[in-house]
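Q: coords below, sequence missing:
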């Protein structure tokens, strides 16, 4: 009950502050990302030193990614098969650098990055990335950390044409 009340309060305050139609959607996405970072369910994967790596998804799971030795520290790659072209939010438990490449190997520009969320102190990395249908590679590092948790959510109906 407390969680629902808190969600309602957060959502209504986001609605009041909304200057752009997508702000309330963004708050909801952050709540989802935070909830899965905190509570899972979790799946453990080990990043690959090279290539596309093991698969992760936007399936309401937290992926606890073991980072491996790479040039400059710890890092590695995982793959994400996109079934719908839209913006995705990568929520991370630590400020580990991440690069996204498409199936052709071209880097996908991250639209927006933050190292926190006002809704959730567990979010230490929040990256909005426009992805097309196909398999993308998320490459982490180099970092001094040996692991990072990742939750992927669709960003919602926010329109960037304004």
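A: Received the coordinates, thanks. Model, not experiment: these values are computed from the prediction.

Q: contacts, neighbours, all on C-alpha from now
A: Fine.

Q: give the contact list for residue 150.
A: Listed by C-alpha atoms under 8 Å, 6 or more residues apart in numbering, the contact set of residue 150 reads 37, 62, 63, 64, 65, 90, 91, 92, 93.

Q: name the helices or strands packed onto the helix or strand where the third one lies?
A: Element membership of residue 63 [criterion: DSSP states H and E] is strand 62-66. When contacts are defined as 3 or more C-alpha pairs under 8 Å, 6 or more residues apart in numbering; DSSP states H and E, strand 62-66 sits against strand 42-46, strand 147-154.

Q: adding another structure so you can compare the two:
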């Protein structure tokens, strides 16, 4: 094989490997960001609702402190999130509460991966990776005995800019 062609091929392969990054490293970086915002905010209070028009939350480097309301089986409630990009989002919660997600047409969105902790900080009590399409999604918490839950939403392939 031509030495120049081989060198070009090896360089291209190295660049691709570097550009793609390590999945574990990306996951850790997103968790660091999630921890930072769960711990330090900034925070915005919002009260979940059982009605058709829940309050809006965003993935804007903010902790959303959600007050849950009385519902069937305990405290519950919904908020809405408008995904502006079709990608995986990570929803971090400060409490171990049930989470279900529906899209704008009311169809359930499957949570790809859920854990109850992170090696990055103890504040993470729920870590849910959710593939979302562009559009509005309803996040429903509970039922639970907890009267509130704080959440942070990050893109799984987050660019880490503040």
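A: Done, it's in. Note that this is a predicted model, so its numbers are computed, not measured.

Q: re the thing from before, among the helices and strands packed on strand 62-66 of the first structure, which is the most enclosed?
A: Comparing these by mean neighbour count (mean count of other C-alpha atoms under 10 Å), strand 147-154 ranks first with a mean of 23.

Q: mean distance, it to its aligned residues in the second structure?
A: Average distance, strand 147-154 of the first structure versus aligned residues of the second structure after superposition (mean C-alpha distance after the TM-score superposition for the first structure): 0.2 Å.

Q: contact partners for the nearest residue to residue 45 of the first structure once chain neighbours are set aside?
A: Of all residues not flanking residue 45 of the first structure in the chain, residue 65 sits nearest, at 5.0 Å (C-alpha to C-alpha, 6 or more residues apart in numbering). Neighbour list for residue 65 of the first structure: 44, 45, 46, 47, 147, 148, 149, 150 [criterion: C-alpha under 8 Å, 6+ apart].

Q: look up the closest residue to the first one, ignoring the ones flanking it.
A: This points to residue 44 of the first structure. Counting by C-alpha to C-alpha, 6+ apart, the nearest residue to residue 44 of the first structure once its immediate chain neighbours are dropped is residue 64, at 4.8 Å.

Q: got a list of what residue 52 of the second structure touches?
A: When the contact criterion is C-alpha under 8 Å, 6+ apart, residue 52 of the second structure has no partners at all.

Q: how about a cut-off of 10 Å?
A: Shown here is residue 52 of the second structure, whose contacts under the criterion C-alpha atoms under 10 Å, 6 or more residues apart in numbering are 78, 79, 138.

Q: all helices of the first structure, in order?
A: Counting by DSSP state H, the first structure forms helices over residues 2-17, 23-39, given from the N-terminal end onward.

Q: which stretch among those comes nearest residue 109 of the first structure?
A: helix 23-39 (19.3 Å; C-alpha to C-alpha).

Q: counting contacts, what elements does that closest one pack onto?
A: Packing contacts for helix 23-39 of the first structure, counted by 3 or more C-alpha pairs under 10 Å, 6 or more residues apart in numbering; DSSP states H and E, involve helix 2-17, strand 62-66, strand 86-92, strand 147-154.
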